[in-house]
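Colleague: coords please:
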Amino acid sequence: MLKTGESHTLTHQALLYLLPAAVLVMFAFFAAKNTIIMVIPLIIFMMGFLACFIVRLNLQVHLLKTIALLLPFSIELPFYMNSMIRFPGELFIGIAAMTLIIEILWQPLKDITNSFHREFLWALPLLLAFLITIPFSEMLYVSVKFSFINILYISVFLIFLARHLRKNPGLFSRLLLLYGAGIIIVALSGFYRLWQWEFNPIVIRGIFQPFYKDHTLFGASSALLAAVFFVSGIRNQSALNRFILWGFSAVFVLMVIFSTSRAAFLSLIFMLVVLMMMYSKFRIIYIIISSLIVAAIVFAFRGSIEERLTRVETISYDEHAGFMERAESAANITTDMSNVERLNRWVSALRMFKERPFTGFGPGTYQFTYIPYQEPGLMNRLSVTNPFEPPEGSGGTTHSEYLLALSEMGILGLIGWIVLLGRWVYIAFEKSRNHPNRWLIITAIAALSTYIFHANFNNFLTTDKFAFLFWGTAAWLITNLYGTEKKPEILHAD
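Modeller: Predicted coordinates:
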């Protein structure tokens, strides 16, 4: 332990070295537009310099708090060769990645190979899928960049964060509160902009820009936060804390409704179903049997189900439609152009997988390669014929995390997801049954389930804001699992 005088000395050293280094990194970034080839090595060097001092002065927790606070306000800026960088979020994420590398190099091998660190091997199939399929890519540069970003996010938000959550059990709640405060500010800004447009729901899609690229990303983030705070409040021992947690949850639910994201709202209903199953201590075998029964019923009555779906006429972009009508429009597969285009993207992804089942077309290439695979009968005003000039209100990729992996990385990508999600389901329904941190594990799984469902309809894990929430919650799940002592609740004092 450091004495008080030594602690103050280290703090002064931190200010002496870190602040000038941070200023140099910022200066180098903004100067990079004109002298990119010379400045990029300088940026990397200064980020490494910062990482060394963060490790030397044990400032990792402060780095994580800074990232959580800044992410909701991170914006996309042009950088190099038509690439975009999310500033300042990705700069700090890069520093965190370098910090992780230094920590691993300095740590004894026996500490790296313990059971806690072996848990990260469950993410290895997904990471390998990104790497193995790069050589088969249609666009090598795109795939290298896309894979690098995904591996970077997983390394920082899953591995680096989990290592420090284990040392600081109460850290996750503080990170969520910092992030939550930021996204609430963005919500207030969006509400003000909507008021300027006289609450016309047509403009909802862009009112959270430049911080959240569209309303669905904002809705998915709010849904995950709503789940964390709601489930945390159920077993919290303090009546005051319970009131505060449920108050936060209510705010985030209202933000989901405000976003008008149908998938985000439905993900909360799915979360409640998962929560009830975990509370009832369902066995995995029962879940598998129930899923097979539901699938059999859907298959047997697919004709009548399809007929009913064709009768739904509510459209999501009707400015006179209420919230429940918008939710109902999720079943409209005939006249709702958003849904029809989503089906078109899914069909395209499946056709791409059929053509290249083992290697896919390369990580990150779907939006550039799917156009010839579209179904003419499903093409509409939102359909893209030129990836560099999408129609207004269109763009994006598969609108499905799982089909994106399938089309870009083939069967390897899907296996990677199945292995990882299967492990989490096993933890939730089997390993947590008599665990001292059972309710914290339930909270983590309930929160993750919002995106496990939402990922059928959108894909956000290449966005720093959401990658932090998703992989960070997974890191919290792991640290709760590998702890025999009871960990602190959300809003519980350390």
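Colleague: for the rest of this, base every contact and every neighbour count on C-alpha atoms.
Modeller: Fine.
Colleague: the closest residue to residue 326 other than its chain neighbours and residue 463: what is the separation?
Modeller: Leaving aside its sequence neighbours, residue 326 sits nearest to residue 316 (Cα to Cα, 6 or more residues apart in numbering; 4.9 Å). With distances taken as Cα to Cα, to the nearest Å, residue 316 is found 25 Å from residue 463.
Colleague: circling back to that earlier point, neighbours around the residue nearest to residue 326, how many?
Modeller: Counted with other Cα atoms under 10 Å, the neighbours of residue 316 add up to 27.
Colleague: and it, what does it touch?
Modeller: Residue 316 makes contact with 325-327, 329-330, 336, 338, according to Cα atoms under 8 Å, 6 or more residues apart in numbering.
Colleague: let's see this one next, to set against the first:
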Amino acid sequence: MEQRVPYTWKPVLAGGLLTLLAGMGLFIFGGRVEWLLLPFAYLYLLVLAYDWKAAYWILLCSLPFSMHIELDGGVLSTSIPDEPMIWLFFLLFLLLLAYRPNSIPGWFLRHPITILISLQFLWLLVSVLCSQLFFPAAKFFIAKSWYLVCFYVFPVWIFKDKRDIKTVFWVLLLPVFVTIAVITWRHSTHDYSFLSVNHAIGKLYYNHVEYGAILSMLFPVLVVAFLLSGKKVLWRIVGFLAVAAFSVVLFLTYARAAVLGVAFAAVVAACIRFRLVNWVMPAMYLCIAAIVIFFAHDNMYMEFTPDYEHTYMRHNLSDHIRATFQGQDMSSMERVYRWVAAVRMSTEHPLTGFGPHGFIEHYKTYTVPAFRTYVSDNPERSTTHNYFLLMLTEQGWPAMLLYAILTPLAFAQAQSTYHRFKDRFYKLCTLALAMLLAACFINNFFSELIETHKVGALLYLSLSLLAVLSNKSRQTDIA
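Modeller: As a prediction, the model looks like this:
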């Protein structure tokens, strides 16, 4: 796939000058600082036109810095600067496909992960067509389309060799370290307190849960990079210090799911090494089913209703964890409040669900008041805090089952790929992707972060790269 387009420089320079003058003029007369960004947007368009692979690295580099903003009084929202770049790549995809319809490799289209993601996408379309709220559901479908194109399809054209894998490591990890430095400095002004972590994060991430999820997903990647750092003492020291710093900062996110995600990633890595990973998810699903059946039998879950007056946010981590086990932690019991509502909602539209964005608009009429907490008014309009239940309520049983298959399928592909490779670099990269996906799974069991632009991008990018490595391992095996 050709990634560079020749052109003459005079029209380019003239266009750049006009864009600069237009941006300055609009700033002077309109007073909005955003107009000064026009020249930078023009430069990015030039990079995209000349070498879209370089433009793709810039997009990935922008992800950790991108911030969510609301438009038109909250009716619409986007993230800046990554989402406008994603729109451009979606348009580029349509142009490339029109110019060369067979540009997507056949092996990629036939890959089990691609087939499953395609089925998820098709069922999403069915759910949108049957949605209770068509306009918000349609917007969700369009956004999902360009995210899948940008982060699942484009990588198959981008990742060709070890250099590309090393590049994606640097363009993602270095910006993340910058955000860590900023957040840690802000947090230090509040003595790293439990209650100030969201204030320290600011707009860089949605909250400490997303921040912790990103760190827990990238932590295994950093560990693998340390293992691949070679014999040079300087790189070994830098790698060790980076892993140590990541460990401390991960703890300071105060995100329990993030820590569990790292632990689960280690378990998955060990199971892949000893060819046992195909048992992990069935065993986990069996345990979850047993727990659900236990609490559902004779409404046993009603025995665990919280004391409203004593269920609130604690002021430090130790009290927070203690309250979790005592059923007095506000965030944990709010999850139960919404989980119960989600299960009750699922009986209303079991096949297609309420449609995207349907949970937030309908769930309160399905709640059990006994589980209500101080934050149940939900002004931030967050959803189920469990991606399985989000799929169940918004897209029905087929969507939830397809999502349930995705993780064990990815683990199975990672295990077979890992053992086919002889090259240590590719073996460890495969292991890193499996651990990243394991951490993502745990974080999304307690949240619904796949629909956020940072976690979702990282998930689909990793799945695509896993498919690429799977194909490469087969070629190596044949050779």
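Colleague: what's the TM-score here?
Modeller: In this superposition the chains share a TM-score of 0.82, using TM-score structural alignment, normalised by the length of the second structure; 455 aligned residues with a Cα RMSD of 4.0 Å.
Colleague: related to what we said a few turns ago, top of the contacts of residue 316 of the first structure by number of neighbours, please.
Modeller: residue 329 (24 neighbours).
Colleague: that residue against residue 315, yeah?
Modeller: Yes: contact criterion Cα atoms under 8 Å: residue 329 of the first structure and residue 315 qualify, at 5.2 Å.
Colleague: between the two, which contacts overlap?
Modeller: Both residue 329 of the first structure and residue 315 are contacted by residue 336, under the criterion Cα under 8 Å, 6+ apart.
Colleague: what's the mean distance for the host helix or strand of residue 135 of the second structure versus the first structure?
Modeller: If you go by DSSP states H and E, residue 135 of the second structure is part of helix 134-148. When the first structure is overlaid, helix 134-148 of the second structure sits 1.5 Å from its aligned residues on average, using mean Cα distance after the TM-score superposition for the first structure.
Colleague: in the first structure, what stretch matches that helix?
Modeller: Mapping helix 134-148 of the second structure onto the first structure (TM-score structural alignment) gives residues 140-154.
Colleague: and for that stretch, what's in contact with it?
Modeller: 93-94, 97, 127, 130-131, 134, 137, 362-365, 461-462, 464, 467-468, 471.
Colleague: same list, the contacts of residue 316 of the first structure, but as a markdown table with distance to residue 383 of the first structure and secondary structure please.
Modeller: Converted to a markdown table, the contacts of residue 316 of the first structure look like this (distance: Cα to Cα, whole Å; DSSP: H, G, I helix; E, B strand; the rest coil):
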| residue | distance to residue 383 of the first structure | secondary structure |
| --- | --- | --- |
| 325 | 24 | helix |
| 326 | 22 | helix |
| 327 | 23 | helix |
| 329 | 19 | helix |
| 330 | 18 | helix |
| 336 | 13 | coil |
| 338 | 10 | helix |
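Colleague: out of those residues, which two sit at the greatest distance?
Modeller: Farthest apart among the contacts of residue 316 of the first structure by Cα to Cα are 325 and 338. That separation is 14.9 Å.
Colleague: the stretch 51-200 of the first structure: strands as residue ranges?
Modeller: With strands called from DSSP state E, counting those that start in this stretch, the stretch 51-200 of the first structure shows them at 75-78, 84-87.
Colleague: reformat the ones you listed as JSON lines; add distance to residue 307 of the first structure and mean neighbour count.
Modeller: Formatted as JSON lines, the strands of the stretch 51-200 of the first structure follow (distance: least, Cα to Cα, whole Å; neighbours: other Cα atoms under 10 Å):
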{"stretch": "strand 75-78", "distance to residue 307 of the first structure": "43", "mean neighbour count": "15"}
{"stretch": "strand 84-87", "distance to residue 307 of the first structure": "44", "mean neighbour count": "16"}
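Colleague: alright, calling it a day.
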